[in-house]
Every structure is written in C-alpha cells, then in structure tokens.
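**Student:** Sequence first, predicted coordinates after that:
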Amino acid sequence: MSLYLITVWHAPGVHATGAAYQSPEEMQIAHERVSAYNAMLQNAGAFVGAGGLMPPEEALVVDATAAEGPEKASTAAEVRGGILARGDLQMGGFWIVEAPDDAGARTYAAEASFACGQPVELRRLQG
C-alpha cells in the first residue's frame, strides 16, 4: 500500500470571489458529493486526511534556508505574504489516500474529481 496526494486546483481569485462553481446549487451538489466521497474513503479504509485551504491571499511564504541551524531558523526566517507557487492555478484543497497501487489511486482521483467538480492532480508520496 502506498500513500497518494490528490490536490484540487483553482484559478486565481476563485476563493475571494466564491466563483469555483457556477451557482450556489452547483456548490451544494459538490459539497454533498465530497461528503459522500469522504465517507466512501473512510469505509474503504483509504482515508488518511483531507482539507480545504483558506484563500491564497492569506498564505505566507516562510524561508529559513539561510539559517545557521535549526535553533536559529525561526529568527532567521524571511516571511512574506503570498504563495510560493506561481502560475495560472492555485491549490484549493487536498486528500491523502492509501491505495494498493497506482490504478487504485487513479480510481480514487477520478472519484475525487467527480465529487468536487474540479480537475485534480494525483501524486504518490515518497517512502
């Protein structure tokens, strides 16, 4: 069994405007489907964790790579508002699932995409 990360991505500004879905009805359907998907994962013993993220406008980039050791990391850290990744999409939420193989993980990812009504990215965790 391996662990996989399934991430949901949105266009910039979607959180701030609430525009991930075309209507409140579509958003309600997605919430119901995601709840059913989460329950299915839990019943299958595949659910490790999940969460939606706060808007990227609340994100902070923390860089302590220049610190001279872990004990100095917090005082040496540079902190700025914004997101680390740049591009036309921003992460909006995630699941961590346990699957027996890549094919099983792809099935979970397809079901996640249907549930949330968004494309998702699937990546196996190292280890």
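**Tutor:** Nice, I can see it.

**Student:** only C-alpha atoms for contact and neighbour calcs from this point on.
**Tutor:** Noted.

**Student:** Please tell me I have it right and I83 contacts A59.
**Tutor:** Yes - in this structure I83 lies within contact range of A59 using C-alpha atoms under 8 Å: 5.7 Å.

**Student:** Could you tell me which helix of this structure is the longest one?
**Tutor:** helix 24-44 (DSSP state H).

**Student:** Check the spacing between W9 and A85 real quick.
**Tutor:** If you measure W9 against A85 using C-alpha to C-alpha, to the nearest Å, the figure is 12 Å.

**Student:** same thing with Y21?
**Tutor:** Y21 sits 23 Å away from A85, going by C-alpha to C-alpha.

**Student:** Between these two, which is the more surrounded one?
**Tutor:** When Y21 and A85 are compared for neighbours, Y21 comes out ahead with 16 against 10, by other C-alpha atoms under 10 Å.

**Student:** Structure two is appended below for comparative analysis:
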Amino acid sequence: MNYLLMLFADEKAGMAIPPDQMAGFMNQMAAYQATLEKAGAFVGTAALQTTDTARTITTQGGELKVHDGPYADTREQFGGYFIIAAPDMAAAIALAAQCPAATWGHIEIRPYHPQFGPD
C-alpha cells in the first residue's frame, strides 16, 4: 500500500536558516531518500514552494472563488512530501520516523484510499 508522508514545518523559521546549514539539512533529506530506495519503499517526493505562491479555490453557487495562500492559517506549513510503499501503517510509521523532517516539524502519514489510490 502507498502512504503519503506530508512534511510540515515553520517556513519563516526555515527561511532564516543560513544557506550552509540548509544545505546540510537537504543532504539529510537526500540520505533519507536513499534509505527509502534501498528498502524498496521509495515511490516519489517533492518540495513545495512557500505558501505565498499557493492559491485556494472553491466554487459557491457555480462561481469560482480564488483566495491567496493556503486554506489553513497555522504555525506550520505543508512544505513537501514523500510517497512510500509499506505493507501496513506500523511499517509506514517506522519509515517516517527515520525522516529528518520529523526533527524540525511534523509528519502526517496518510494511506492512499483503497478505491481511488494507485494501489
């Protein structure tokens, strides 16, 4: 089964990190991806641009409404993701626990829907 690991962190704090220190964090994330690949669990990953580039849409009464920014106004923002393959939630949690992003933010783990996911 595939699981989405949603990585949340405070993007303002992230933007304040010096480039050399950020490069070290990105190296940790690359090593995590290599660990997933070696375990046969890596499906995909991407980093997202900052929330000021986001748009949230809804349709009300047939009219499209477009709002700047993310839907939720929170201290932490959705900044990227991994898609992993794991036999069950316990295995997905064990793999997510190895992600360096868990040390500077939160990771939400969600299984793909059995009827609508790619599994």
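**Tutor:** Arrived safely. Source: prediction; values computed, not measured.

**Student:** Show me what the longest helix of structure 1 is packed against.
**Tutor:** Counting contacts by 3 or more C-alpha pairs under 8 Å, 6 or more residues apart in numbering; DSSP states H and E, helix 24-44 of structure 1 packs against helix 102-116.

**Student:** Past the helix it packs on, which element shows up next along the chain?
**Tutor:** Scanning the chain past helix 102-116 of structure 1 towards its C-terminal end, the next helix or strand to appear is strand 120-124 (assignment: DSSP states H and E).

**Student:** got the angle for that following strand vs helix 102-116?
**Tutor:** Computed by axes from the mean of the first three to the mean of the last three C-alpha atoms, to 10 degrees, the angle separating strand 120-124 of structure 1 from helix 102-116 equals 150 degrees.

**Student:** buried set for strand 120-124 of structure 1?
**Tutor:** For strand 120-124 of structure 1, the neighbour count (16 or more other C-alpha atoms under 10 Å) marks 120-122, 124 as buried.

**Student:** Repeat that for stretch 73-85 of structure 1.
**Tutor:** Neighbour-count burial for stretch 73-85 of structure 1 flags A76 (criterion: 16+ other C-alpha under 10 Å).

**Student:** Figure out how far that stretch is from the centre of its chain.
**Tutor:** Distance of stretch 73-85 of structure 1 from the chain centroid (C-alpha atoms, centre = their mean, to the nearest Å) equals 20 Å.

**Student:** can you give me the end-to-end distance of that stretch?
**Tutor:** Start-to-end span of stretch 73-85 of structure 1 (C-alpha to C-alpha) is 22 Å.

**Student:** that's a helix at Y71 of structure 2, yeah?
**Tutor:** No - inclusion of Y71 of structure 2 in a helix is not indicated when DSSP: H, G, I helix; E, B strand; the rest coil is applied; the result is coil.

**Student:** what's the closest non-adjacent residue to it?
**Tutor:** The shortest distance from Y71 of structure 2 to any residue that is not its chain neighbour, by C-alpha to C-alpha, 6 or more residues apart in numbering, is 5.9 Å, and that residue is T56.
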